[in-house]
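J.: quick one, fold the following:
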Amino acid sequence: MDIAKIKVSEVMSRGVVTVGLEARLEEILNQLLENKVHAVIVTAKDGEFMGVVSHSDIIETLARRGQKIFELTAEDIMCPKPYYVKGDASLKEAAVKMINNGVHRLIVFSSHMGRLLPVGILSAIDIVRVVSQ
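T.: Next up is the predicted model:
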């Protein structure tokens, strides 16, 4: 199997769970649990991709801020510059980006009128599933 010929859009998890910049931690945790995901995408009111909040972001924030974390919003907790990839990139390109940056997931986006709009997530597990078939 040549992963250089497979596009990210063919493998990614479609659709994303999003929260607004003003979402409080309780809402973020509810979205993570209800949707059984490890990260939520943070978007501006117009849907533009602003960042991501993952389990590890929450744990790191809790370690730094303790109990005050429940007063924070997604904008306070999120990683504002997560790694991302276009849907037409190859799985090989995505895998190299993950390895080089030590991450387990990439946000997949499309560009519309100069804005980045999240359309999916590609995880390392998604790539492993394809390679193991």
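J.: use CA for all of it now, contacts and neighbours both
T.: Noted.
J.: which strand or helix spans the most centrally placed residue in the chain?
T.: The residue lying closest to the centre of the chain (Cα atoms, centre = their mean) is I107, at 4.4 Å. I107 is part of strand 105-112, with elements assigned from DSSP states H and E.
J.: you'd agree the residue nearest to the centre of the chain is up against G120?
T.: Yes. The pair I107 / G120 is scored as a contact, 6.3 Å apart, by Cα atoms under 8 Å.
J.: tell me how far V128 lies from E34.
T.: 25 Å (Cα to Cα, to the nearest Å).
J.: return the residues in contact with the residue nearest to the centre of the chain.
T.: 82-85, 118-122 (Cα atoms under 8 Å, 6 or more residues apart in numbering).
J.: which of those residues fall in strands?
T.: 84-85, 118-122 (DSSP state E).
J.: distance of the nearest residue to L106 once chain neighbours are set aside relative to V108?
T.: Closest residue to L106 apart from its sequence neighbours, by Cα to Cα, 6 or more residues apart in numbering: Y84 at 4.7 Å. Counting by Cα to Cα, the separation of Y84 from V108 is 6 Å.
J.: neighbour count for these two, which is higher?
T.: Between Y84 and V108, V108 has the larger neighbour count (other Cα atoms under 10 Å), namely 27 against 17.
J.: surely the more buried one and V119 touch.
T.: Yes. The pair V108 / V119 is scored as a contact, 5.8 Å apart, by Cα under 8 Å.
J.: following up with a second sequence; could you model it the same way so I can compare the two?
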Amino acid sequence: MNTQDTIISYAKKTIAEEARAIAYLEELIDEEFSNAVENIHKSKGRVIITGIGKSAIIATKIVATMNSTGTPAVFMHAADAIHGDLGNILEDDIVICISKSGNTPEIKVLVPLIKNFKNTLIAITSNKESFLGKEADYVLHAYVEKEACPNNLAPTTSTTAQLVIGDALAVCLLHLQGFSSRDFAKYHPGGALGKKLYLRVSDITSQNEKPEVSPDSNIASVIVEMTEKRLGATAVTENGVILGIITDGDLRRMLTTNISSFEKLTAKDIMSPNPKSINNDAMAVDALEQLEENSISQLLAVENGKYAGFLHIHDLVREGIL
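T.: Sure thing, here's the model as predicted:
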């Protein structure tokens, strides 16, 4: 077997072993898991998540997931806890302790201190009969038969299992809280994801020029307005109400069919009436859907029945919506 085949074989074997371990976790989800979730949901405090070594790294990820889905969580390193960080734990907080063996020295020191504070203790461990497993109020069984590491030493399958249990906790709490995409946007305002959830048409139109001509404007005025506002189109309005739209394409077609008499034409002669529009308060992602459904590149925004501005598909590209 050549080197490339060997690498591929090891990679597939690792994934297969971890997949089997994760699939088995489904059988370990029981009433104790449910009770632990309900306890967290009803708590007035936060979730303090602690661990040592690789389990501590997993703890930080679970903390991040919970915080982003509406469950306040704080990471506390097990080794630092006994040197002052126990002060992070408040009266109503629930502590989740992550440890594969449940018998590490740091855990054996930390657990009695947490119990003295009378905080609810939830264990995520592969060994229910460990010190941690026996002392915890709830045990979430993250059992794995062996690590993917050929020496059964490096935390691989076990940390994956811990992570999956943490995700299951966060998702269950998300459902119990009725956490919506709107709520999610509050915690993820940056990037394309956040923009899809909170960016409105008005956020874009307020930054754009607002090309506008009257129905009786001559062609020269139309061209000047489109050129100065640089959006490749202009709205045709009367008393603020949209009557039509003129695009670069409309101008080209006008020149093709009226090459000798276009000077006499006005905006109403070449405009496309009843153009597609969208409420200025609508979500930008809804504007994208309308653009795609109608195979067009711009929309006119309206507010209280009046022309409010222009939105172009390039705006959505710039904002990362598309």
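J.: TM value for the aligned chains?
T.: Once superposed, the chains reach a TM-score of 0.86 (TM-score structural alignment, normalised by the length of structure 1), with 127 aligned residues with a Cα RMSD of 1.6 Å.
J.: still on that earlier bit, what is the aligned counterpart of the residue nearest to L106 of structure 1 in structure 2?
T.: Y84 of structure 1 maps onto S277 in structure 2, with residues paired by TM-score structural alignment.
J.: now do N35 of structure 1
T.: Matched by TM-score structural alignment, N35 of structure 1 corresponds to K229 in structure 2.
J.: got a list of contacts for stretch 27-34 of structure 2?
T.: Outside stretch 27-34 of structure 2, the residues within contact range by Cα under 8 Å, 6+ apart are 138-142.
J.: next, format the residues you listed as TSV and append neighbour count and secondary structure.
T.: Compiled in TSV, the contacts of stretch 27-34 of structure 2 are given as follows (neighbours: other Cα atoms under 10 Å; DSSP: H, G, I helix; E, B strand; the rest coil):
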residue	neighbour count	secondary structure
Y138	21	strand
V139	24	strand
L140	28	strand
H141	24	strand
A142	30	coil
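J.: F310 of structure 2 corresponds to which position in structure 1?
T.: F310 of structure 2 maps onto I121 in structure 1, by TM-score structural alignment.
J.: hmm, I typed the wrong one, I wanted I22 of structure 2.
T.: Looks like I22 of structure 2 stays unaligned there (TM-score structural alignment).
J.: what is the burial count for the residue lying closest to I22 of structure 2 once chain neighbours are set aside?
T.: Using Cα to Cα, 6+ apart and skipping residues adjacent in sequence, the residue nearest I22 of structure 2 is A161, 6.0 Å away. For A161 of structure 2, the count of nearby residues is 27 (other Cα under 10 Å).
J.: also A95 of structure 1?
T.: Close neighbours of A95 of structure 1, defined as other Cα under 10 Å, add up to 22.
J.: what's the spacing between the equivalent of it over in structure 2 and L113 of structure 2?
T.: The equivalent of A95 of structure 1 in structure 2 is L288 (alignment by TM-score structural alignment). Distance, L288 of structure 2 to L113 of structure 2, by Cα to Cα: 55 Å.
J.: and I259 of structure 2, by the same measure?
T.: Distance, I259 of structure 2 to L113 of structure 2, using Cα to Cα: 89 Å.
J.: more neighbours: which of these two?
T.: Neighbours per residue, other Cα under 10 Å: of I259 of structure 2 and L113, the larger number sits with L113, 14 against 11.
J.: wait, a helix at that one?
T.: Yes. Checked against DSSP: H, G, I helix; E, B strand; the rest coil, L113 of structure 2 lies within a helix.
J.: all helices for the stretch 201-322 of structure 2, in order.
T.: 201-205, 219-229, 248-257, 267-270, 284-294, 313-318 (DSSP state H, counting those that start in this stretch).
J.: can you redo the ones you listed as CSV with distance to V95 of structure 2?
T.: Shown next, in CSV, are those (distance: least, Cα to Cα, whole Å):
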stretch, distance to V95 of structure 2
helix 201-205, 42
helix 219-229, 59
helix 248-257, 63
helix 267-270, 69
helix 284-294, 40
helix 313-318, 44
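J.: residue in structure 2 matching V8 of structure 1?
T.: Structural alignment (TM-score structural alignment) places V8 of structure 1 against V201 in structure 2.
J.: distance check, its match against G194 of structure 2.
T.: Distance from V201 of structure 2 to G194 of structure 2, by Cα to Cα: 14 Å.
J.: same check, this time on S221 of structure 2
T.: The gap separating S221 of structure 2 from G194 of structure 2 is 40 Å, by Cα to Cα.
J.: more crowded one of these two?
T.: Taking neighbours as other Cα under 10 Å, S221 of structure 2 and G194 compare with G194 leading, 19 against 15.
J.: does that one touch A185 like I think?
T.: Yes. If you go by Cα under 8 Å, G194 of structure 2 and A185 touch, sitting 5.3 Å apart.
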